[in-house]
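A.B. asks: one predicted model, sequence on top.
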Amino acid sequence: MDKKGKKLLALIPAYNEEKSIKTVIENIKDIADGILVVDDGSTDNTSKYAKECGAEVIRFEKNRGKGAAIREGFRYFINSPYDICFIFDADGQYRKEDILPVCKPIINDEADIVVGSRFLGEYKEGANINYRIRILCNQISTYVTRLMSGLPTTDAQSGLVAVSKYSAKQLDLKADRWGIHQEIIIRAGKKGLRYKEVPIVFEKRMHGVSRLKVLKYPFTAFPVMLRAWIRR
């Protein structure tokens, strides 16, 4: 797929992902023009292995949360020579084949922000423990995000999201931990950004289990969503 001269930055927030980070980075090197790993206070070799693969690394001394990692990555992106930034989780559940299709609407100037939707595509059973409960929680979160944003989102928690530099400057994100993906969509709606979704495939993690706690998630994410909606 022709990138039309656009330079793509992969933003990988990571926390204790030494078992998958090398594979994830090596897998996307031929697509991304630059790779930034924001190590969220890992206590393993995540930063070391990312640097060995040639990625740029920003490391937090202590764990601050995925939201803080993404916000730090956006600050880097805004001051960089890259044109498009795509968030790509470090656990290996997202496919390299979906990256360019997600970036394409921005490359073609048809959108400012694009979300890779697992529910327009395929959310493979077994991709997460508590599979059905997680999908139910995501559906509730997505419904509330749709109401708050006024955007036709079908997957408010997707870890594959592309943004233009213009939209990264406009979003004014505040979340430190969970809720960052819903905040991105709600702020996009508040700021009148052009929004699109692209079907993607969500696969089983390479190693370990998700750190997202299903029962605690709403209590962390909903206040973030509410503040994003109230804020101008």
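C.D. replies: That came in fine, so what should we check first?

A.B. asks: okay, CA-based contacts and neighbour counts for the rest of this
C.D. replies: Fine.

A.B. asks: nearest spatial neighbour of Thr142, skipping sequence neighbours?
C.D. replies: Sequence neighbours aside, Ala156 is the residue nearest to Thr142 in space, at 4.8 Å (criterion: Cα to Cα, 6 or more residues apart in numbering).

A.B. asks: mind telling me what element Thr145 is part of?
C.D. replies: Thr145 belongs to helix 131-149 when assigned by DSSP states H and E.

A.B. asks: so Gly73 is in which element?
C.D. replies: Assigning secondary structure by DSSP H and E places Gly73 in helix 66-78.

A.B. asks: following element in sequence after that helix, please.
C.D. replies: strand 84-88.

A.B. asks: ok, which stretches of this protein are helices?
C.D. replies: Assigned by DSSP state H, the helices in the chain fall at 21-28, 46-52, 66-78, 99-107, 131-149, 165-170, 180-190, 217-230.

A.B. asks: in the longest one, which residues are buried?
C.D. replies: Spelled out, it's helix 131-149. Across helix 131-149, burial judged by 16 or more other Cα atoms under 10 Å covers 134, 137-139, 141-146, 148-149.

A.B. asks: separation between the residue nearest to Thr142 and Thr46?
C.D. replies: Separation of Ala156 from Thr46 (Cα to Cα, to the nearest Å) stands at 27 Å.

A.B. asks: please apply the same query to Val57.
C.D. replies: Distance from Val57 to Thr46, counting by Cα to Cα: 10 Å.

A.B. asks: in TSV, list the buried residues of helix 131-149 along with distance to Phe219.
C.D. replies: Output for the buried residues of helix 131-149, formatted as TSV (distance: Cα to Cα, whole Å):
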residue	distance to Phe219
Arg134	15
Cys137	12
Asn138	14
Gln139	16
Ser141	11
Thr142	15
Tyr143	16
Val144	14
Thr145	15
Arg146	18
Met148	17
Ser149	19
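
A.B. asks: and the spatially closest residue to Lys62 that is not a sequence neighbour, how many neighbours?
C.D. replies: Setting aside the residues directly before and after it, Lys62 is nearest to Gly41 in space (Cα to Cα, 6+ apart), at 4.2 Å. By other Cα atoms under 10 Å, the residues close to Gly41 number 20.

A.B. asks: and Asp30, by the same measure?
C.D. replies: Neighbour count for Asp30, taken as other Cα under 10 Å: 10.

A.B. asks: kindly report the same for Thr46.
C.D. replies: The tally of other residues near Thr46 (other Cα under 10 Å) stands at 26.

A.B. asks: same question for Val57.
C.D. replies: Counted by other Cα under 10 Å, the residues lying close to Val57 total 18.

A.B. asks: who touches it in this structure?
C.D. replies: If a contact means Cα atoms under 8 Å, 6 or more residues apart in numbering, then Val57 has 36-39, 47, 50-51 as its contacts.

A.B. asks: for comparison:
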Amino acid sequence: MVDSASVAILIPVYNEKKTIKNIIQRCRHYSKNIIVVDDGSTDDTLSEIDSNFVVLMQNKINLGKGASLLKGFKYIVSCSFSGVITLDADGQHDPADLSKFFELITKTPESIIIGARTLNTRSAPWKRWLANKAADAFVSLVVRKKLQDTQSGFRYYPARFLATLDSKNITNRFAFETEILIKAVHSGFLINYIEICSCYPKESRHSYYQPIRDSIAILNSIRRSIFYKKLSSRKSIDNQAK
């Protein structure tokens, strides 16, 4: 059984001065192990983060969400945490749902857990909802397994999975989470879910999400994942032949 104190919370942030302080405060009710990675924010986000209560890491320039998550993952593995829960800083993920994560983590500590936005779905912008459903269909087709809410960034990853990630073969940008989910399934990790609300708070900043651009990025990430899986299979066959 995993001790909740051994699970960290990772928050990637970029220009979220209106919400980051509240998100951190609410997360502290569930864990004192909070890592925040600032991705070169140009507003007053940093002034809202008290480094006495979190481990603050920074990218000098904006490198993308994937790069921020990878930086946090490397730190988490180096500190021997048993796993990490990731959530966004813009208020779309309710820290109150962390209790659901911890409850399931104690039962399946070596699985990937996704916070699936199946509650209050009417609040989601229709373009985003449609793009997410399309992504779910494509990713499920690739891994030959039905997956839910593949675009949700509210997730738990066991450290054993984080240690397998190779930054050279993964995008640093929006589609990062899609790629590593595909990798997790191909690597045999179990995927579990908790139900969470679909939240789009008015106080959060305007989303950088662009359905057409980001859907193309997701398709490219799927194509890249297929390529590396085939490449890995060929290497395995070659090694066996030797």
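C.D. replies: That came through fine. The shown structure was predicted, so the numbers you read here are calculated from the model rather than taken from an experiment.

A.B. asks: what's the TM-score once they're superposed?
C.D. replies: Once the chains are laid over each other, their TM-score by TM-score structural alignment, normalised by the length of structure 1 reads 0.89; 226 aligned residues with a Cα RMSD of 2.0 Å.

A.B. asks: returning to that earlier point: how about the residue nearest to Lys62 of structure 1, what's its partner in structure 2?
C.D. replies: Here Gly41 of structure 1 is matched to Gly40 in structure 2, going by TM-score structural alignment.

A.B. asks: and that match, what does it touch?
C.D. replies: So Gly40 of structure 2 contacts 14, 58-63 (Cα under 8 Å, 6+ apart).

A.B. asks: swap the cut-off to 7 Å and go again
C.D. replies: Counting by Cα atoms under 7 Å, 6 or more residues apart in numbering, Gly40 of structure 2 makes contact with 14, 58-62.

A.B. asks: pull out the buried members of those.
C.D. replies: Neighbour-count burial within those applies to 14, 58; the criterion is 16+ other Cα under 10 Å.

A.B. asks: so which of the contacts of Gly40 of structure 2 persist in structure 1?
C.D. replies: Of those, the ones still in contact in structure 1 (both residues aligned by TM-score structural alignment, their matches' Cα atoms under 7 Å) are 14, 58-62.

A.B. asks: need the residues you listed in JSON lines with distance to Ala241 of structure 2, can you?
C.D. replies: Listed next are the kept ones among the contacts of Gly40 of structure 2 as JSON lines, based on distance: Cα to Cα, whole Å:
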{"residue": "Tyr14", "distance to Ala241 of structure 2": "48"}
{"residue": "Gln58", "distance to Ala241 of structure 2": "46"}
{"residue": "Asn59", "distance to Ala241 of structure 2": "44"}
{"residue": "Lys60", "distance to Ala241 of structure 2": "46"}
{"residue": "Ile61", "distance to Ala241 of structure 2": "46"}
{"residue": "Asn62", "distance to Ala241 of structure 2": "45"}
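
A.B. asks: state the pair within these that is farthest apart.
C.D. replies: Greatest spatial distance in those: Tyr14 and Lys60, 11.7 Å, computed using Cα to Cα.

A.B. asks: from Lys96 of structure 1, how far out is Ile106 of structure 1?
C.D. replies: Distance, Ile106 of structure 1 to Lys96 of structure 1, by Cα to Cα: 17 Å.

A.B. asks: who has more neighbours out of those two?
C.D. replies: Set Ile106 of structure 1 next to Lys96 and count neighbours by other Cα under 10 Å: Ile106 wins out with 23 against 17.

A.B. asks: excluding chain neighbours, what is closest to whichever residue in structure 2 pairs up with the more buried one?
C.D. replies: Aligning on TM-score structural alignment places Ile106 of structure 1 opposite Ile105 in structure 2. In this structure, Ile105 of structure 2 finds its nearest non-sequential neighbour in Val2, 7.2 Å apart by Cα to Cα, 6+ apart.

A.B. asks: with Asn45 of structure 1 instead?
C.D. replies: Glu18 (5.4 Å).

A.B. asks: same check on Thr45 of structure 2?
C.D. replies: Lys17 (4.0 Å).

A.B. asks: Val36 of structure 2 versus the one you found, what's the distance?
C.D. replies: Per Cα to Cα, Lys17 of structure 2 is found 13 Å from Val36 of structure 2.

A.B. asks: Val139 of structure 2 too?
C.D. replies: Val139 of structure 2 is 29 Å from Val36 of structure 2, by Cα to Cα.

A.B. asks: which residues does the helix holding Gly73 of structure 1 contact?
C.D. replies: Contact with helix 66-78 of structure 1 is made by 11, 13, 38, 40, 85, 165, 168-169, 173, 175-178, 180, as judged by Cα under 7 Å, 6+ apart.

A.B. asks: change it to 8 Å
C.D. replies: Helix 66-78 of structure 1 has contacts (Cα under 8 Å, 6+ apart) with 9, 11, 13-14, 36, 38-40, 85, 87, 165, 168-169, 173-180.

A.B. asks: which strands or helices does the longest strand anywhere in structure 1 pack on?
C.D. replies: Identified as the longest strand of structure 1 according to DSSP state E is strand 113-123. The elements that strand 113-123 of structure 1 packs onto, with contact taken as 3 or more Cα pairs under 8 Å, 6 or more residues apart in numbering; DSSP states H and E, are helix 99-107, strand 160-164, strand 195-202.

A.B. asks: which part of structure 2 matches the shortest one?
C.D. replies: Meaning strand 160-164 of structure 1. Aligned by TM-score structural alignment, strand 160-164 of structure 1 falls on residues 154-158 of structure 2.

A.B. asks: returning to that earlier point: got the buried residues for the longest strand of structure 1?
C.D. replies: For strand 113-123 of structure 1, the neighbour count (16+ other Cα under 10 Å) marks 113-119, 123 as buried.

A.B. asks: likewise stretch 29-38 of structure 1?
C.D. replies: Buried residues in stretch 29-38 of structure 1, counting neighbours by 16+ other Cα under 10 Å, are found at 29, 31-32, 34-38.

A.B. asks: could the residues you listed go into TSV alongside distance to Pro101 of structure 1?
C.D. replies: Formatted as TSV, the buried residues of stretch 29-38 of structure 1 follow (distance: Cα to Cα, whole Å):
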residue	distance to Pro101 of structure 1
Lys29	16
Ile31	11
Ala32	13
Gly34	18
Ile35	18
Leu36	20
Val37	22
Val38	24
